[in-house]
Structures are given as structure tokens and as C-alpha cells.
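> Sequence first, predicted model second:
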Amino acid sequence: MLRDLSLQSLFMGLLTAFVGFASSFAVILHGLSAVGATEAEAASGLMALSVSMGILAILLSVWTRLPISIAWSTPGAALIASSGAIAGGFPAAAGGFVLCGIMIVIAGLWRPLGRLVAMIPAPLANAMLAGVLLSLCFAPVKAVGADPALGLPIVLAWAIAGTFNRLLAVPAALLAFTLVIIFGIDIPPGTMDRVVATLVPQPVFVMPVFTLAGLVSIALPLFVVTMASQNIPGIAVLKVHGYAPEPGPLFAATGVFSLFAVPFGGHAVNLAAITAAMCAGPDSHADPARRYWSAIIAGIFYIVFGLLAATVTLLVGLAPPVLIQAVAGLALIGAFAASASAAFKDAESRDGAAITFLVTASGVSFAGISGAFWGIVAGGLMLFLGHIRSGRGKSSRPS
């Protein structure tokens, strides 16, 4: 394994963890607070989720030798934020988190689900990935438009470094981001004192309480959203990059580690989609067999970020969110180009791929489930109708 480690994977792992944590931690805190968590419980939940997904990423990547990237359920956090507090408060919500984790484990052990996920056509999987990445790839342009003095140095560093060496493009963008934050952002007085005060992890134990409201309002919707918006697209992203893991054990593992996070306030972890494209793509390493190290490194940094959750959130909060998204968008332009090219390469599946791409990229959710899942469904339906049309055309030809 150590012979497979490279500087390229080391950097991509760090960037993956930074993007995964920084881009959505605010959504997690808001979601947990909305269902009744105190500020301390929400911070503890953020820490538990980050540590849990870091450990799981390391274990799965070592076990499979595949770049298995893990994330917290950002769509799930957005969903529970919209549901609001339930009877019984945060302990009842935690009971719902437990039930959700158990259902994810059961779904992972149910073989027909794994076979169904493995049947997703490659053009639709590529189109879904391109649709997921599209909005994030807009972020560099939006950053320049919002504040050229902050956004333009990041984009120029990426473009200039990439001209001489493609592997240096994203590191240069991250370095420019760091310099922009240091020299371009006004740091409020007393920030360093606050940083020192947050260095010690402060886990808070939450005793789950099982109620009907927790099952109906939290567990069932969280299960559906996490599976449809994260776990299934996560497998599709790995498939796009040439990896073919058995879905069931991966799903079950995310359910188990979700259960580990619940007693400390966490809601759910799952397979990653966007950051999976970073770890599984060619920028992680030219050799696909050595890219698993990027997911391992990301897992290590997720654990570090989790233990320092309060400090990291304080420091990252100083930067405009669009700058963080800009760095991620620049890192994913290559993945977007490759997936879009593969999605529309085959004329027979082009209509289905186009529908998948458009539905996914629209960002519209139906029944609380993100467009990534519905894009696959709509594209699959279009392919099915195309096969029927093709079959009727052949049958109508004179023999």
C-alpha cells in the first residue's frame, strides 16, 4: 500500500476533505438546530459525523483498494431543517436518526437493491454526474463576478499553473485561495482568542427516544433522501470512473457508521457523489489502481477536521462561501468535461442522457428527493421508450 501513495493523492485527499467539510458544514449545523439541537449538541453532531465518515472512508478504501469517498448527508440535513422540531425534541429526532441508520443497513443487505443500482446504464450515470457537477463548475465564474479582487487571483492561478503542468493547477488555486483569505479578508478582532478557546473537542451525549413522530417525520424521509440523493449517485460516480464495487456492503456500512454518530448528535453518513468524483478522477492519480489513497487521506483529514470542528468552522466562516465553491469547481472541471463527453458519445442513448443531465442540473427536488435521482429515473424512462420505438420500427419493416 505504501508504494501506491503519491504526492498527487495526498494533495487531492486534503482538498477533498477541505471541500467536503467547508462547503456544507453550515447546512449540517442548521439542520440539527432546526430539529431541536442546542448549539453544543449541533457542534457535537458535526464532529461525530466528520469523524465517523473519516474512519469509514479509511476502512472501506483499505478493504476494497477503491477510492470510496464518504460524506455526511447534506440533502438529509436540508430535509430535516424543513421539517422543523418534532414532539419530544432533539432526543426524538435522534431516535429517528437511529431508525434511519437501521433501514439503511437493511437496504444494503437486500440484494435486489444492489443489483438494481448496478444496472444503471453508463451514459445515464455520466449524464447524472455532469449534471451534479455543473452548478459547482459555475462557482469560479460567480466568484469573479461577485468580487473580482478575490475571485480572479484564484482562477488565474489555476489557469497559469495548469498551462505549464496540469497537476499543479488545483494546488495553485488552493494556494491562491489561502493568500486571498490572509491578505484580502478583514479578520474580526479577538478571532485568535476564539480559536484557542475552541481547540478542545466537546462531545455531547444524546440519548435517543423512539417515537412515532421520529419515525414518520425524520426516519422515513431521511432514509429515502439519503439513499436516493447520495448512496445511489455515489455508486454511479464510481461506475463512471471504471470501478465496480458491490453496492450492498457499502450501503450497509454507511448505515452502521451513521448509528455510531447518533449518540453524539449526528444524523447520517453516506457515499459521497461530488467529492467522490475528486478522489476517483485522474487528478487523483494517473493510475486508477492507486487512487484509493486519496480517499484514505481525505478520511484522515475528516477525522482531524471533526476533532477541531469548532475551530475549523470558525476559520472557514471568515471566507465567502463562493470562494470555497470556486476552488472545488476548478478541481472538478476535468471531471465534468469527461463525464459530459462520455454521456453524449452514443447516439442511441443521447436523448436519455440529455434528459438525465437536464433534470439533474436543474437542481429541482421532487418529494424532497434531489434531481440526481429523478434524472436517472427520467433518463431511464426515455431509454425504455426509445427501445420500444426502435423495436416497433424494426417490426414494421418488410421482410
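Yep, that arrived.
> From now on I want contacts and neighbour counts done on CA atoms only, so please keep to that.
Noted.
> Could you pull up the residues touching residue 159?
Contacts for residue 159 (C-alpha atoms under 8 Å, 6 or more residues apart in numbering) come out as residue 169.
> Can you tell me the element it falls in?
helix 148-164 (DSSP states H and E).
> which is the next helix or strand following that helix?
helix 169-184.
> quick one: contacts of the following helix or strand past that following helix?
Next helix or strand after helix 169-184 toward the C-terminus (DSSP H and E): helix 191-197. With contact meaning C-alpha under 8 Å, 6+ apart, helix 191-197 is reached by 311, 314, 315.
> Also stretch 221-234?
73, 75-76, 79-80, 97, 100-101, 103-104, 117, 125, 128-129, 251, 268, 270-273, 276, 368-373.
> Over to stretch 104-115?
The contact list for stretch 104-115, computed with C-alpha under 8 Å, 6+ apart, reads 223, 227, 246-256.
> Start and end of stretch 256-265, how far apart?
15 Å (C-alpha to C-alpha, to the nearest Å).
> quick one: that stretch to chain centroid distance?
Chain-centre distance of stretch 256-265: 18 Å, with C-alpha atoms, centre = their mean, to the nearest Å.
> if we look at that stretch, which residues are touching it?
With contacts defined as C-alpha under 8 Å, 6+ apart, stretch 256-265 is touched by 32, 37, 41-42, 44-46, 48-49, 52-53, 56, 94, 97-98, 101-102, 105, 203-208, 266-270.
> Now a ChimeraX select for only the buried ones of the residues you listed.
Filtering those down to the buried ones (16 or more other C-alpha atoms under 10 Å) takes a single ChimeraX command:
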select :32,37,41,42,44,45,46,48,49,52,53,56,94,97,98,101,102,105,203,204,206,208,266,267,268,269,270
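> mind listing which of the contacts of stretch 256-265 are in strands?
Among the contacts of stretch 256-265, the residues falling in strands (DSSP state E) are 269, 270.
> Please compare the first structure with the one that follows:
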Amino acid sequence: MSPRFNFQDLAFSALIAGFVAVLVGYTSSAAIIFQAAQAAGASMAQIGGWLSMLGLGMGVTSIGLSLYYRAPVVTAWSTPGAALLVTSLPGTSINEAIGVFVFATGLILLCGVTGLFAKLMHYIPQALSAAMLGGILLRFGLDAFTSLQSNFALAGSMCLVYLLAKRVLPRYAIVLALVAGLIVAGLQGGIAPHGQTLTFAIPAFEMPHFTLSSILGIGIPFFVVTMASQNAPGIAVLKAHGYQLPVSPLITWTALTALILAPFGGFTVCIAAITAAICMGEDVHPDPQKRYIAAVAAGAFYLIAGVFGGSIGMVLTALPAALIHTIAGLALLGTIAGSLYRALENERQRDSAIITFLITASGVTLLGVGSAFWGLIGGGVTHLILSRQAWNRT
């Protein structure tokens, strides 16, 4: 494997696929990143810095790993992890939030270096991690439809366009829903531009602060969600398309990048799943060995987005809240459905999964620790008790 670029592998379809992957990634979850940064009390300049670091981190890793392995390795932030941060970070200082990022990415790096990834995921029943993710994301799904009450024309048009696009152009459903929302918001006069030009937000270093409550209540659930709901599906997508790459180095390099960027707000860099799949289809290139060009192109577009991360944050503040809530909820519908399916498909784990889901969705805080952690604890205890009873009956 040589990290050299072969210009003979260039194909316009691959460049377009890379652009679409980045467009879908940003339109589907940049709003969630924005909300997560706001929940931590970040200023607009800091939010721009976060988005810049994320774009640069994803760009460098997508280009580097794809060129080295000659495979379409697209990286991404953890959208489920960001959703967890939105619900868990309120009341937490930005320094504690940075401490959570450092702790969680450090654990992920440890899993990559030691090869513990597969073993660790084995000890946490898939049903429980899926149920916890479903509980975390429930709020976003509900917000997409409660927005109908505050702005029916805006949210309703976005939902309608999304459904119609899912019928005829499913790959672009989110993009088209966003376009519809922008048009309606513009006609309503709901877009409030700030008048700035494209700007690069200089990332600011924040000293991490570690507290037991934030590590238990946010750090551990963030680690579990990121590994189980972002890295694991990302590896699965690669394998499903015939790319048998070594898992540990992929986890190690992405986690190391995130660890370096964490004090500047780059909370995670993971193996992409949905956006990666866009770069792996037959329409990208007839030769699977040349589809890495699409991932390299995606990395280049990520770098551009990272350079102008401050402007992305500015654009998001100009949009009405109903638009942001609706696009975030619609983008996560598939993830919510998949999480609930995986949580409840195993009849033996159904009771423990539903308890995990309900505790997590409740938002309860006990001993200063958030609901995601207690959801895992409650579901885990239920699983152990019911499993032991089943074992005794046999």
C-alpha cells in the first residue's frame, strides 16, 4: 500500500460522490453539532472553532487513510454522540465538556491500540446500547414534529418534501427537505443573515476539566454510543462492500486525531457509515479499487468546510429554530428506527432494553449523573437478573 495519488483513477462521478457525502453529512447533522456546542455554553467564535476542527480532522483522516489503504475510508463526527451531548451537556461548563471529549477519545484510542474494540462491544449487549441510543435520540424525533406547532408551514413543507423525496430520490431526501425549509423560511422572512463574509474561525484551546459526574454521566455513555453506533456500523459498511481493512489501525488513527483536536472542540472523529456508503456504490466507479477517489474528494471538501467553519456556524444562527429542529429530527429518523428495531428484536433482552430506553429518554439525573448512564445501569441490572433467572430454570 502506497499513499500516492494516481491521477489516472480520477473520475467525475467519484468527485460528485465525495461532494454529496460531505453535503449530506453537514446538512443532516451540523445543526446537532451546533446545538451540542451551545449546550456546553460555547460562544459563536468557539462554535465556529469546533466546526473548523471537525472539518479539518475529518478531511485529513479521510484523505490519509483512503490513500494509504487504497479504499474509500470516509471519516465523520459521531452524530449519535453529538445528540447525547445536546441532552447531557446543559449545566456543564465548557472545560468539563472538553474533559469529556478527552476522556472518551482516550478510551477509544485505548481500544484501537490494544484491539479491545470487538471484545468490549461483546460485553455490552447490542440491545442495550441500541436502546440507550434510541432514548437519546427520541427528543430529536419529537422535536421534528413539535415544530409543526410553532411553524406549521415551515416544518410541514419540510416533512412533505422529505416523504416525497424518500419515494423517488431517497439519497437526497435530507438535502431536498433542507432546500424546501430554506425556501419557506426565506419567504416568511425567518432567515436573519448577519452580513459577515466567509471567515475562518481560529480554534481556541480550552483546558480540560475532569469531574466524576461528567465522566460517568456523559463520558462513558458518549464512548459507548460512539463505538457502538458510529465506529461499528462504519466498519460494517466497509466490510459489506468488500473492503477488508484492519480495524485497529483505523480506530487508532481516528481516535488519535480526535484526541489531539479535543481541547479545541474536535470532540470526535470516527469511521463514517452512511456518508461512506455514498462513496462505495457502483455509480461511483465501476472498479471498486478506484472508489477511494470519492473518499479523497470527500476529504478535500471537508478541508474546505473546515477552513470556513466559522461561516457555517454563522449560517446556522441565521436559521429559524423550527428549521434546525426539523432537519435534525428528519435526518435521525432512520437511526431512531434502526435503534428501536435492534433493541427489541431479541425477545430475551426485550425487558432490559425497554428499561434502558425509558430511563435514558426520561432525562432523569441521579447523584449528578445523567440519564444515559443510568439507562445502561438499569438495563444491565435487569439483563443480569433475568438472565440468571432463565439460567436457574434450565
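Great, that's in hand. Bear in mind the structure is a predicted one, so any value in this text is a computation, not a measurement.
> quick one, the helix holding residue 159 of structure 1 and helix 169-184 angle?
Put simply, helix 148-164 of structure 1 runs at 150 degrees to helix 169-184, going by axes from the mean of the first three to the mean of the last three C-alpha atoms, to 10 degrees.
> how far apart are helix 148-164 of structure 1 and its match in structure 2?
On superposition with structure 2, the mean distance recorded for helix 148-164 of structure 1 (mean C-alpha distance after the TM-score superposition for structure 1) is 1.7 Å.
> For that helix, buried residues please.
By 16+ other C-alpha under 10 Å, the buried positions in helix 148-164 of structure 1 come out as 150, 151, 152, 153, 154, 155, 157, 158, 159, 161, 162.
> Return the residues in contact with the last one.
Residue 162 of structure 1 makes contacts with 168, 169, 170, as judged by C-alpha under 8 Å, 6+ apart.
> any idea what it aligns with in structure 2?
Counting by TM-score structural alignment, residue 162 of structure 1 lines up with residue 166 in structure 2.
> out of the contacts of helix 191-197 of structure 1, which is most surrounded?
In terms of neighbour count, residue 311 stands highest of the contacts of helix 191-197 of structure 1 at 21 neighbours, by other C-alpha atoms under 10 Å.
> mean shift between the helix or strand where it lies and structure 2?
Using DSSP H and E, residue 311 of structure 1 maps to helix 309-316. Here the mean offset of helix 309-316 of structure 1 against structure 2 after fitting is 1.9 Å, by mean C-alpha distance after the TM-score superposition for structure 1.
> Between helix 169-184 and that helix, find me the angle.
Here helix 309-316 of structure 1 points in a direction 80 degrees away from that of helix 169-184 (the same axes, to 10 degrees).
> Name the residues that touch helix 309-316 of structure 1?
If you take C-alpha under 8 Å, 6+ apart as the criterion, helix 309-316 of structure 1 is touched by 22, 25, 43, 46, 47, 195, 196, 198, 199, 201, 305.
> How about stretch 377-393 of structure 1?
Contacts of stretch 377-393 of structure 1 (C-alpha under 8 Å, 6+ apart): 124, 349, 351, 352, 353, 354, 355, 356, 359.
> hmm, which two among the contacts of stretch 104-115 of structure 1 are most spread apart?
Using C-alpha to C-alpha, those span at most 19.9 Å, a distance reached by 223 and 246.
> of those two, who's got more company?
More crowded of residue 223 of structure 1 and residue 246, by other C-alpha under 10 Å: residue 223, with 23 against 16.
> which SSE is the more buried one in?
Per DSSP H and E: residue 223 of structure 1 is located in helix 220-226.
> Quick one: name whatever helix or strand follows that helix.
Next in sequence after helix 220-226 of structure 1, counting helices and strands by DSSP H and E, comes helix 232-240.
> which residue is nearest the centroid of structure 2?
Using C-alpha atoms, centre = their mean, the residue of structure 2 that lies closest to the mean C-alpha position is residue 79, 1.5 Å off.
> Just confirm that one contacts residue 29, I think it does.
Yes. Between residue 79 of structure 2 and residue 29 there is a contact under C-alpha atoms under 8 Å: 6.4 Å.
> Please report how far residue 308 of structure 2 lies from residue 201 of structure 2.
7 Å.
> go on, residue 172 of structure 2?
Taking C-alpha to C-alpha as the measure, residue 172 of structure 2 and residue 201 of structure 2 are separated by 29 Å.
> So which of these two has more stuff around it?
Each of residue 172 of structure 2 and residue 201 has its neighbours counted (other C-alpha under 10 Å); residue 201 has more, 24 against 16.
> name the element the aligned partner of residue 30 of structure 2 in structure 1 belongs to?
Superposed on structure 1 with TM-score structural alignment, residue 30 of structure 2 falls opposite residue 21. Following DSSP H and E, one finds residue 21 of structure 1 within helix 7-22.
> and residue 71 of structure 1, helix, strand or coil?
Secondary structure, DSSP: H, G, I helix; E, B strand; the rest coil: residue 71 of structure 1 is strand.
> The residue lying closest to it once chain neighbours are set aside - how many residues pack around it?
Counting by C-alpha to C-alpha, 6 or more residues apart in numbering, residue 272 is the residue found nearest to residue 71 of structure 1 once chain neighbours are left out, at 4.9 Å. As a burial measure, residue 272 of structure 1 scores 27 neighbours (other C-alpha under 10 Å).
> That's all I had, so thanks and see you.
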